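Q: Return atomic coordinates for the entry below.
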Amino acid sequence: MVPSVLADQHIQAPVVAPKALDRSVLKASHPNPSLQVTADHNLKSVDAPVYAPGHGEVLLHVKATGICGSDIHFWKTGRIGSLVFEGDCIIGHEASGVVLQCGEGVGNLRPGDRVAVEPGVPCEHCFLCDEGRYNLCEDVQFAGVYPYHGTVQRYKVHPAKWLHKIPDNVSFAEGALLEPLSVVMHGIKTAGLSLGRGVVVCGAGPIGLIALAAARASGAHPIVVTDLEPARLAFAKEFVPSCITYQVDRNKDAQGNAQAIRALFGDSEYVAPETILECTGVESSVCTAAYTARRGGTVMVIGVGKAIMNNLPFMHISLAEIDLRFINRYRDTWPPAIQCLSGGILDLKKLVSHVFPLERAQDALHLCADTRNGSIKVLVVDEQEASL
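A: Below you'll find the predicted structure:
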């Protein structure tokens, strides 16, 4: 899902030297193809160095990486809010792979383990990390966000603490989907869905579709999913047959679309949707969500939006006591997310619409960036044997 971001041009990210520059390079004969976004908004395929794992780290063979809307946005605009690409950086953060080597002090993993990558590495020293809210750490080193190299490469070093073993019945493709699933799980937990209460999911992109499936698995009912594109709504209906679809009417304002969505729940205020999972970040959609929620309800903004929104219906939100909430990525979600997939609670395999080999990673981004191609989740995979 491509975020809509009009960032404040005066915000500047701190210039930090890439951590990888301080590492020792392995004398390996195997190539390490990678895909980088450059500071001047281009894509570059590079044979990247292979670094030795340090204390507490492992060297991974990355087997699958999902392309995220943020990857496209960094490529096209060079920034999301205060996150600025000031140099070349390997992109990618939705990933899974196999452990190849373990550095000193690693006791929980060994070579051959299949793992999913939790891409954010917090400082673990600030008050937010001490409180367990490590997703809010301001010094997080997040894979694929400059200057920290991401996962669209064959070999990547990552701290063992932020890798999670995946069972044999979870494929590498599904392992890559654990990252967007984690986003949704954090949003649903924060929103507090109620069994048998109505929910609206705004947006039928990858995050919206995962939110749709997760809301259904959580017992929400009825569920309405909205989008501008009929093809996406058709897929949503196939993906979760019990959902109700609503095509957003471009000729109606936020209140008009909200009125039409609420009508799908019946005439009673009691059955009006209690929770809105806003998965687009588009300002007009956030406004529609605010008018759609029942009085005292919750609008959970999961999507990434522009830096400043000027037209939110402030007094409506205030008078109706709408709980407008936000999330930043996730925390403590990987173990339960893995259980959701391994236990059959969720089946997300249908979301993978296109698969590209690592050597064609540029093609993957070009396809994903053009909405006319109808992609849902695009994966970059590496089927090569990798050993060092």
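
Q: can we go C-alpha only for contacts and neighbour counts from here?
A: Noted.

Q: I'd say Ile276 and Val199 touch.
A: Yes: assessed by CA atoms under 8 Å, Ile276 is found in contact with Val199 at 5.7 Å.

Q: Just say helix, strand or coil for Cys368.
A: State at Cys368, reduced to three classes by DSSP: H, G, I helix; E, B strand; the rest coil: helix.

Q: Using the three-state scheme, assign the closest residue to it other than its chain neighbours.
A: Nearest residue to Cys368 in three dimensions, chain neighbours excluded: Ser375, at 6.2 Å (CA to CA, 6 or more residues apart in numbering). When classified by three-state DSSP, Ser375 comes out as coil.

Q: To check against the first, give me the structure of this:
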Amino acid sequence: MADSIGDSNLSFILNKPYGVSFEERPKPTVGSPYDVLLAINYTGICGSDVHYWSEGRIGSFILKDPMVLGHESAGTVLSVGSKVKTLKPGDRVALEPGYPCRRCPACLSGHYNLCPDMHFAATPPYDGTLAGFYTSPEDFCYKLPDHISLQEGALIEPLAVAVHIVKQAEIKPGQSVVVMGAGPVGLLCCAVVKAYGAAKIVTVDIQPSRLEFAREYAATHSFTPERVSAEENAARLIKEAELGEGADAVIDASGAEPSIQTSLHVVRRGGVYVQGGMGKPDITFPIMELCLKEVTAKGSFRYGSGDYRLAVDLVSRGVIDVKKLITGTVSFKEAEEAFKSVKAGKGIKVLIAGPNEK
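A: As a prediction, this is how the structure comes out:
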């Protein structure tokens, strides 16, 4: 119950690359009548968290002041503002860890994920969720059905990322889809395209263990690229997976330049290519393939309207099992060791228990 949660607001803070500390910060309060105060129960580690931890920046988002890490979280409602109608103390929620201005052209057109004034957790200068408590607008908290655990709730965030990517790809029943990268988002993309009715799902990675997991989880085929040209890897992939003229859609969830290059050679004429993974700011790109095939190329950034609700629904109905991705859970004090494990490529999804979890 909400009234049995401890009072520690111990926070995991990034001060500089590889320089972290634990600090007891003041417990936040509900500042807006539309906000809720959450006790954070579990937080997953995302690739972007690791990138900030190791590099101190992602593109133009640069760490300048100490920042609390973490954004893949589930929590328990402790208190609510006077205008909150859908949540009450004790409710368990998946937290969408960013809220927009609600007034700009992007927000008003339904693309709030593109809001230039997005307040996103653990993106400088905004603190993240690896703390005891966190405040959020009511409409960015999604109540979990009783049969979904808080651990599963923490994985709604990466699942929502995958949902948005697949929506961008416009997957239709019976199509063939290649997913580059078998990390958490890549695996979840495989699961979502399967839910959308894709007939052939090819997972691509260089780690045999991840490919094996992907085949057991959602993929129908797997492929290991070699140290050859993108054209050669693409030709072998198409042949081995029997893709004919190429895949209907290719999703890159790796951000790796060779994968991106191979993707444009794998997608069929008139197909769709979606860039979901983030890598180097600039890469060499096979633009001729894009033009000659009239490929529809799209970027994908976080998640938008309806993505979180669909993610919760897919888990609630048992269409996607996110529990299988959880490698393990560590205590809050073990957060730095968990970051080291994720950077070393160990496991799939590590969860950090909140400082008040027993």
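
Q: Let me know the outermost residue of structure 2.
A: Leu292 (32.2 Å; CA atoms, centre = their mean).

Q: Give me the distance between it and Val177 of structure 2.
A: Separation of Leu292 of structure 2 from Val177 of structure 2 (CA to CA, to the nearest Å) stands at 20 Å.

Q: Same question for His147 of structure 2.
A: Taken as CA to CA, the span from His147 of structure 2 to Val177 of structure 2 is 31 Å.

Q: So between these two, which is more surrounded?
A: Neighbours were counted for His147 of structure 2 and for Val177 using other CA atoms under 10 Å; Val177 has more, 30 against 9.

Q: Quick one: map that one onto structure 1.
A: Under the alignment (TM-score structural alignment), Val177 of structure 2 pairs with Val199 in structure 1.

Q: which part of structure 2 lines up with stretch 141-161 of structure 1?
A: Using TM-score structural alignment, stretch 141-161 of structure 1 pairs with 119-139 in structure 2.

Q: any idea how far the matching stretch is from the chain center?
A: 15 Å (CA atoms, centre = their mean, to the nearest Å).

Q: okay, how far is it across it, tip to tip?
A: First-to-last residue span, stretch 119-139 of structure 2, CA to CA: 14 Å.

Q: roughly how far is stretch 130-150 of structure 1 from the heart of the chain?
A: Relative to the centre of its chain, stretch 130-150 of structure 1 is centred 14 Å away, using CA atoms, centre = their mean.

Q: In it, which residues are buried?
A: For stretch 130-150 of structure 1, a neighbour-count test (16 or more other CA atoms under 10 Å) marks 133-137, 140-150 as buried.

Q: and Val178 of structure 2, how many neighbours?
A: The local packing of Val178 of structure 2 (other CA under 10 Å) involves 32 other residues.

Q: so where does it fall, helix or strand?
A: strand 176-180 (DSSP states H and E).

Q: now swap in Leu351 of structure 2 and tell me
A: Going by DSSP H and E, Leu351 of structure 2 is in strand 349-353.

Q: And for the helix or strand following the strand holding Val178 of structure 2, what's in contact with it?
A: Counting by DSSP H and E, the next helix or strand C-terminal to strand 176-180 of structure 2 is helix 184-195. Contacts of helix 184-195 of structure 2 with the rest of the structure, by CA atoms under 8 Å, 6 or more residues apart in numbering, involve 158-159, 161-163, 165-166, 171, 177, 179-181, 201, 203, 214, 217-219, 252-254, 319-320, 325, 348-349.

Q: Restricted to strands, list the residues you listed.
A: If you go by DSSP state E, those have Val177, Val179, Met180, Ile201, Thr203, Asp252, Lys349 in strands.

Q: Go ahead and confirm the third one touches Ser259.
A: Think Met180 of structure 2. Yes: Met180 of structure 2 lies in contact with Ser259 (CA under 8 Å); the separation is 6.4 Å.

Q: More neighbours: these two, which one.
A: Using other CA under 10 Å, the more surrounded residue of Met180 of structure 2 and Ser259 is Met180, with 29 against 22.

Q: Thr203 of structure 2 versus that one, what's the distance?
A: In terms of CA to CA, Met180 of structure 2 sits 6 Å off from Thr203 of structure 2.

Q: Go through the buried residues of stretch 130-150 of structure 1 and name the one nearest Ile308 of structure 1.
A: Of all the buried residues of stretch 130-150 of structure 1, Ile308 of structure 1 sits closest to Leu136, with 19.8 Å by CA to CA.

Q: Surely that closest one touches Asn328?
A: Yes: using CA under 8 Å, Leu136 of structure 1 is in contact with Asn328, at 6.8 Å.

Q: ok, and the closest non-adjacent residue to the aligned partner of Lys200 of structure 2 in structure 1?
A: Matched to structure 1 by TM-score structural alignment, Lys200 of structure 2 sits across from Pro222. Nearest residue to Pro222 of structure 1 in three dimensions, chain neighbours excluded: Gly198, at 4.8 Å (CA to CA, 6+ apart).

Q: I'm done for today, thanks for sticking with me.
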